[in-house]
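In: With the input below, show me the fold.
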Amino acid sequence: MYRAHKNGTRRSGYRGTVAARERDFTAPTVQLLTPSGELRPTPEAEEYLPLIEALPDSMLEQFHRDMAISRRLDLACANLQRQGQLALWVPSHGQEAAQVGSAHAARAQDHIFPSYREHVVGMIRGLDPVAILSLLRGATLGGWNPAENGNFHLYTLVLASQTLHATGYAMGIQFDGQVGTGDPDVDTAVLVYYGDGSTSQGDASEALVFASSYETPQVFFVQNNQWAISVPVSRQSRSPLSLRGGGFGMPGVRIDGNDVLISYAVTRQSLEEARGGEGPSLIEALTYRMGAHTTADDPTKYRTDAEVEYWAQRDPITRYRTWLESRGASASFFDEVEIEAADVAADVRRRALDVPAPSRDRIFAHVYSEPHPLMAEESAWLEAFETGFEGGAA
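Out: Below you'll find the predicted structure:
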């Protein structure tokens, strides 16, 4: 099952005759910006140029601002964890372009289902990053109300579970008639993020089956950062992950995930098609996790310095800054962004340290929707246990 793209070409990763498709385990990487910061579209990227040309300078500058703030905040939060102020931090250094471009492609009514690394996506949707730190500090069980934060749903620490959540939600949107109406304020899509490691989970495959079968208004956004903790993507898949789209009956495209422009453009078009009733699609964003999987990980145990240096030369922020400078962006603009990023990081750090510890009652408050005798019994036991320690100390 293949759908024709607007220009009459197919957006699946497969090319040529049926026999050739069976042997074709490659896919082009769609790119607008080269690693050196030149606007040099690959042949597959030409159709996306009008979407970039239509963007005002203010939005092009916002891409850089968001990426710079994300990186500065990432460093500050990693330091907080090392200082014992967070139980865990999940770095996003290196993946800023994939996240910022795709997040700005969504409309206000769209619903976004993250994994647990999409911090800047949440910020773009209006989420206070302190809510994320509260979760990783152990002060809250969920973190935030999606309805009050740009339909940015909760982090999912169980790999790939969010792909099923997103697909179910997309099915509901479709059943409610919020797809293909032609009204840009009504038509709604779902964007779900997951990583290359999550593609090996059964939940991800089940989500793709249901999405394809029901033609859900949905975009699957795979951030292929090359490593599922210590397992390389080459061990997980012999072919590009984008080809899985075609395998499940939906378009799949592989993009340069360190190119914020192509991340925006491809996601924008894919979401538009989903809202228009053309069904789901899959985007594989080739990027790299420059730091550890989490602060509980030591990537030096399984990665080489040469590999890290290779990707450092393809830094998403550096290449985009080079392009903005070639268009006339001033030094004062970049200086202002650095100051803003430092201010945001300092503010988040200060407010995170002031987050109060939750009361003991919070443990039992929402296990059941109604009062439950077992919860009352366990709460009384814990209170007696802690009181016993207090009495012994006296």
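
In: going forward, measure contacts and count neighbours with C-alpha atoms only.
Out: Will do.

In: My understanding was that Ala357 contacts Leu135; is that so?
Out: No. If you go by Cα atoms under 8 Å, Ala357 and Leu135 don't touch, sitting 11.2 Å apart.

In: Next, the structure of the following sequence, for comparison with the previous one:
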Amino acid sequence: MSDNDVAPLETAFGVDHHVSRAEAPDRPAQDGGPEMVQLLNPEGERVSHPEHDAAVEALTDEELRGFYRDLVLIRRFDAEATALQRQGELGLWASLLGQEAAQVGSGRALRPQDYAFPTYREHGVAWCRGVDPVNLLGMFRGVNHGGWDPNEKNFHLYTIIIGAQTLHATGYAMGVQRDGNVGTGDDDRDTAVIAYFGDGATSQGDVSEALVFAGVNNSPVVFFCQNNQWAISEPNEKQTRAPLWHRARGFGFPGIRVDGNDVLAVYAVTKAALDAARTGQGPTFIEAYTYRMGAHTTSDDPTKYRVSAEVEVWKHRDPIERFKRWLTTTGRADADFVEAVEAEAEELGTSVRRRCLEMPDPPGTDMFDHVYAERHPLIERERAEFEAYQASFEEAQR
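Out: From the prediction side, this is the model:
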């Protein structure tokens, strides 16, 4: 195939395979590209967007201050969880550092009846759904399998298998359709589903299958991809030639890229996508262009595969500092408010640490309780063997 043969395809998708990211560091891979929706620039200045201004203008100052509180508190929680892991109190932790705006903005766009399917990093979305942050630690501490009732919060348990939750979300959305809870015009009934995943997950077959089923069924699901630039140690250019949001075209529904470090833009774009899903307009693929400031998990060392200069660039795009600058310069928040939130964050950190350390260890037999819905002879035999094994230690101590 000649260059002339591939040129039209590249033009359509905005991709130039002749130029690598290393050769052209200022291309869209670095800044998100001109197509990226942004309402606050990195300097904290308001940027107008005709399609999404109205959603932000409808927010009250109290709601906007609430966004800031969410951002600060969830970052403080995340820092405490990381410290707990480093001190041996958690087996593992997946930090959201740098991705707070993507999670808070999208989480606050959800209605109570909507259902969210997370990965293992959506601590900010969990916060927005009312999940006690300490419950997020149970699985990583090894004392439970999740710690909250998914149907109480409409927030599914964390999914460790990469991409599997997109199939769960699509199936749930197809069920919502069949229950008649889409396009009724009742704001308290019409339901949308949102599936969270990272850029690396888009390479998984499960995600493609979910996109197929969502597209052909016109299901009320939003696919929310947090593109944090790194699938563990693999950069974007090792995963895809085209921008991730273009994936939606091949499955027959809209895709959009939003500045994932801009909480206002994320809120507005996600709200529009969820509204479309609830009214029967089908799925949307959102690519939240952000950056993972820390390690993939606490078992990872990012200095092995990325340069510190890249991290420094993204520090200047910090989602919390950007939003704080806009709130304070526009008079929507003052120094007293900022200080009060910081104090609340420290109280949260102290409380999380104390309550984490107070978590009781479950009895060993708990591992047999929820393997099957009903009692199973094999499991009961294994339970009896385990109980006899434990009893042998008690006898030895007598």
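
In: Quantify their similarity with the TM-score.
Out: Once the chains are laid over each other, their TM-score by TM-score structural alignment, normalised by the length of structure 1 reads 0.92; 373 aligned residues with a Cα RMSD of 1.5 Å.

In: re earlier: ok, Ala357 and Leu135 of structure 1, which is more surrounded?
Out: More neighbours surround Leu135 than the other of Ala357 of structure 1 and Leu135, with 18 against 11 (other Cα atoms under 10 Å).

In: Identify the residue of structure 2 aligned to the more buried one.
Out: Under the alignment by TM-score structural alignment, Leu135 of structure 1 pairs with Met139 in structure 2.

In: Please enumerate residues in contact with the host helix or strand of that match?
Out: Here Met139 of structure 2 sits within helix 138-141, counting by DSSP states H and E. Residues outside helix 138-141 of structure 2 that contact it (Cα atoms under 8 Å, 6 or more residues apart in numbering): Glu89, Leu90, Gly91, Leu92, Trp93, Asn144, His145, Gly146, Gly147, Cys356, Met359.

In: Pull out the buried residues from stretch 209-227 of structure 1.
Out: Under the neighbour-count criterion of 16 or more other Cα atoms under 10 Å, stretch 209-227 of structure 1 has 209-212, 215-227 buried.

In: so it matches what in structure 2?
Out: Aligned using TM-score structural alignment, stretch 209-227 of structure 1 spans residues 212-230 in structure 2.

In: what sits up against the helix or strand just after the helix holding Met139 of structure 2?
Out: Next helix or strand after helix 138-141 of structure 2 toward the C-terminus (DSSP H and E): helix 150-153. Outside helix 150-153 of structure 2, the residues that touch it by Cα under 8 Å, 6+ apart are Arg129, Gly130, Val131, His156, Leu157.

In: burial measure for the third one, as a count.
Out: As a burial measure, Val131 of structure 2 scores 21 neighbours (other Cα under 10 Å).

In: just to revisit the earlier point, mind reading off the mean deviation between the helix holding Met139 of structure 2 and structure 1?
Out: Superposed on structure 1, helix 138-141 of structure 2 shows a mean distance to its aligned partners of 1.0 Å (mean Cα distance after the TM-score superposition for structure 1).

In: how about stretch 353-360 of structure 1, aligned to which bit of structure 2?
Out: So stretch 353-360 of structure 1 sits over residues 357-364 in structure 2, by TM-score structural alignment.

In: Check stretch 152-167 of structure 1 too.
Out: Residue span in structure 2 matched to stretch 152-167 of structure 1, by TM-score structural alignment: 155-170.

In: Asp190 of structure 2 corresponds to which position in structure 1?
Out: Alignment note (TM-score structural alignment): Asp190 of structure 2 maps to Asp187 of structure 1.

In: And for Thr181 of structure 1, the neighbour number?
Out: Other residues close to Thr181 of structure 1 by other Cα under 10 Å number 14.

In: From His104 of structure 1, how far off is Gly37 of structure 1?
Out: In this view, Gly37 of structure 1 and His104 of structure 1 are 20 Å apart by Cα to Cα, to the nearest Å.

In: just the strands in the stretch 251-398 of structure 2 please.
Out: 255-259, 284-289 (DSSP state E, counting those that start in this stretch).

In: hmm, back to that, mind putting the contacts of helix 150-153 of structure 2 in TSV, distance to Ala276 of structure 2 and secondary structure included?
Out: Formatted as TSV, those follow (distance: Cα to Cα, whole Å; DSSP: H, G, I helix; E, B strand; the rest coil):
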residue	distance to Ala276 of structure 2	secondary structure
Arg129	21	coil
Gly130	24	coil
Val131	26	coil
His156	22	coil
Leu157	25	coil
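
In: Give me the buried entries from these.
Out: The neighbour count (16+ other Cα under 10 Å) marks Arg129, Val131, His156, Leu157 as buried among the contacts of helix 150-153 of structure 2.

In: Nearest to Ala335 of structure 2, out of the residues you listed: which one, please.
Out: Taking Cα to Cα as the measure, Ala335 of structure 2 lies nearest Arg129 of these, at 27.9 Å.

In: That closest one touches Asp149, doesn't it?
Out: No. Counting by Cα under 8 Å, Arg129 of structure 2 does not reach Asp149; the two are 11.7 Å apart.

In: Identify the spatial nearest neighbour of the residue nearest the centre of structure 2, chain neighbours not counted.
Out: Residue closest to the average C-alpha location in structure 2 (Cα atoms, centre = their mean): Glu122, at 4.1 Å. Setting aside the residues directly before and after it, Glu122 of structure 2 is nearest to Gln103 in space (Cα to Cα, 6 or more residues apart in numbering), at 6.7 Å.
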